[in-house]
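Visitor: one predicted model, sequence on top.
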Amino acid sequence: GRKKKLSERQERKKEEKMLEQIKRISELEKWTIQAFVSEVMASADDWRTKIPGMGNVQQVKMMKQQKAILESMAEELGGDADANEIEQLGRKEKLKISIKANISVADVNQMLSQFKNMEIMHLVLKTRKEQNKSIPSSEKELKRIIMQEAPKLLSKAQKKEIGQKQMKNKLRGAARR
C-alpha cells in the first residue's frame, strides 16, 4: 500500500538523480578534482542526509569524511587537478592529505580509487556523447556500457593498473576464506 508507493517514488527520484548525474558528467570537458567534489557534494546535499534519522548515519558520516578528503586533495593539488596529476601523488602528499582530513592514508587511497572509477565513467560517457550515441538511461545500462566500452578507451597503463587491483582484491578475498 502506502509504503510501497513511497518506496517506488523514492526509487524513481533516485533514478532521476542518477540520470541527471550521468548527463552532467557526459557534458564535462575534463574530469577534475573539482568535478568529483561537485558530484560527491550533490549526493551529500540530498535533503534526507540533513534530517536526523532519515539518512543512513554511517552514510552521512562517510560523505562528511569524503568531503574532508576531497577538500584536502583540492588544497594540495588544486581543483583543476586531473587523473594524470593524481597519479603523481606520492606517499608524502597522501600523508599530508590524510593529516589534513584527519583520516588514514588507506582512506585517501580508497578515495583516489573512486576518483579513477568516476574518471573512467566520464571518459565513456563523454566519448558516447561526442559520437552522438545515446547516454545510458539506467544504472544497469550504465554498468553494461562501461564494461563494454571502457577497455577500448583506456590506455595500457590504466588497463594494467585495473588488472593489478582486481588481482589484489581476489587475493584478499581468498585470504579471508
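Guide: Nice, thanks for sending it over.
Visitor: alpha carbons only for contacts and neighbour counts from here, please
Guide: Will do.
Visitor: and the helix or strand harbouring residue 121, what does it pack onto?
Guide: Assigned by DSSP states H and E, residue 121 belongs to helix 105-130. Applying 3 or more C-alpha pairs under 8 Å, 6 or more residues apart in numbering; DSSP states H and E, one finds that helix 105-130 contacts helix 2-27, helix 33-44, helix 57-77, helix 83-87, helix 91-101, helix 139-153.
Visitor: second one coming, line it up with the first:
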Amino acid sequence: MTAGSRLLHQSLVTVRRMHTTCKSYGAQSFGAKAMVNSISQLPSTSSYNNYNQSTPAAASIQKVSFSSESSEKPGIFGWVQEKFTQREKDKQAVKLVDQINLMANSPSYTLKMFADEVDEQLSSWKTKIPGMGSSSEIQAAKESQVVVKEMVTQLGGDISAGDLGKLERKQKLKLSIACEKPLDDINRVLDLFRQMEIMHRILRYRKENGLPLPTDQAGLNMAMQQDGMKVMTNQEKKVLRKAFGN
C-alpha cells in the first residue's frame, strides 16, 4: 500500500473506530457528543457501510507473488521479491512521514491535495507490474481519479471539504455527466475527501497544540483514536451516528 493509499485507508478505519469509541463512552458523555460531528455534510450516509468494499481510493492493492514453486528454496525470484519488498516498505515509511508532516503543516486540506493522494496511489510500483494494471482495485482507483480530476476542472483545486458539502444536486449531476460516472460515484468520492479532511484536522490539531506527530502507522492509529472526538463538530457526529444506525 502506498503512503497515499495508506492515509486514505486509515481515514476510513478511523471513522469506524470513532463510532465504536462514541458508543463505549455512553450517550450522555462528552465523547458521545463530540464524536459524531465531522461527517455532518455528507450527501450520502449509506456509502459508509460499503467503504471497505466499494471505496476505490481506500482499497489496498493486492500483493503480487514472484516466489518460485518451492517454498523451501525460493530461488532468485524469491530473493528479488524479498529485497524489492523491503526496499518498497522503507520508501513507503518515509513517504508516510512526509505525508503526515505535509498535512499537519497545511492550514487547510484542499481538493488538489486529495487529487495528489489519488495520483500517488496509482503511481505505485505495483501498478507497473505486468498483469496488475487490470486488477479491480487499480481500475476502481482510476475511476475515482477521473471523478477527482473533473472536480478540480470544474470547481478548482483550492476548494475545501466544507465548500463541497454545499454542492447542490444540480452541480453533482453536472459533474456526473462531465465525467460519465453515476451520481453514487460522485458521492463516494466526496465522502472519502471528507474523511481525509478529518484526518487533516486531527494532525493539524496535534501540530497546533504541541503534540508529537505520528511517525508510523501505529502512531497514526493512536492519534486518530485520541483526538478524533476533539476535532469533529456536533452536526458531523450526529450524521456519523445516524450512518451507523445509532
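Guide: Looks like it arrived, so ask away. In this text the structure is predicted, and so the values were computed from the model without any measurement.
Visitor: report the TM-score for the pair.
Guide: The TM-score (TM-score structural alignment, normalised by the length of the first structure) is 0.83; 168 aligned residues with a C-alpha RMSD of 2.1 Å.
Visitor: how far does the helix holding residue 121 of the first structure sit from its chain's centre?
Guide: 6 Å (C-alpha atoms, centre = their mean, to the nearest Å).
Visitor: got it, and stretch 15-25 of the second structure?
Guide: Using C-alpha atoms, centre = their mean, the offset of stretch 15-25 of the second structure from its chain centre is 18 Å.
Visitor: ok so, going back, the helix holding residue 121 of the first structure vs the second structure, average offset?
Guide: Helix 105-130 of the first structure differs from its equivalent in the second structure by a mean of 0.9 Å after superposition (mean C-alpha distance after the TM-score superposition for the first structure).
Visitor: return the set of buried residues in that helix.
Guide: By 16 or more other C-alpha atoms under 10 Å, the buried positions in helix 105-130 of the first structure come out as 105, 107-108, 111-112, 115-116, 118-128.
Visitor: what range in the second structure matches it?
Guide: Counting by TM-score structural alignment, helix 105-130 of the first structure pairs with residues 183-208 of the second structure.
Visitor: what's the answer for stretch 62-78 of the first structure, then?
Guide: With TM-score structural alignment as the criterion, stretch 62-78 of the first structure aligns to 140-156.
Visitor: now do that stretch: everything it contacts.
Guide: 56-57, 111-112, 115, 118-119, 122, 175, 178-179, 181, 185-186, 189 (C-alpha atoms under 8 Å, 6 or more residues apart in numbering).
Visitor: got it, and stretch 133-149 of the first structure?
Guide: Residues contacting stretch 133-149 of the first structure (C-alpha under 8 Å, 6+ apart): 15, 18-19, 22-23, 26, 120-121, 124-125, 128-129.
Visitor: on that earlier part again, quick one: which of the contacts of stretch 140-156 of the second structure is most hemmed in?
Guide: The residue in the contacts of stretch 140-156 of the second structure with the most neighbours, by other C-alpha atoms under 10 Å, is residue 57 (31 neighbours).
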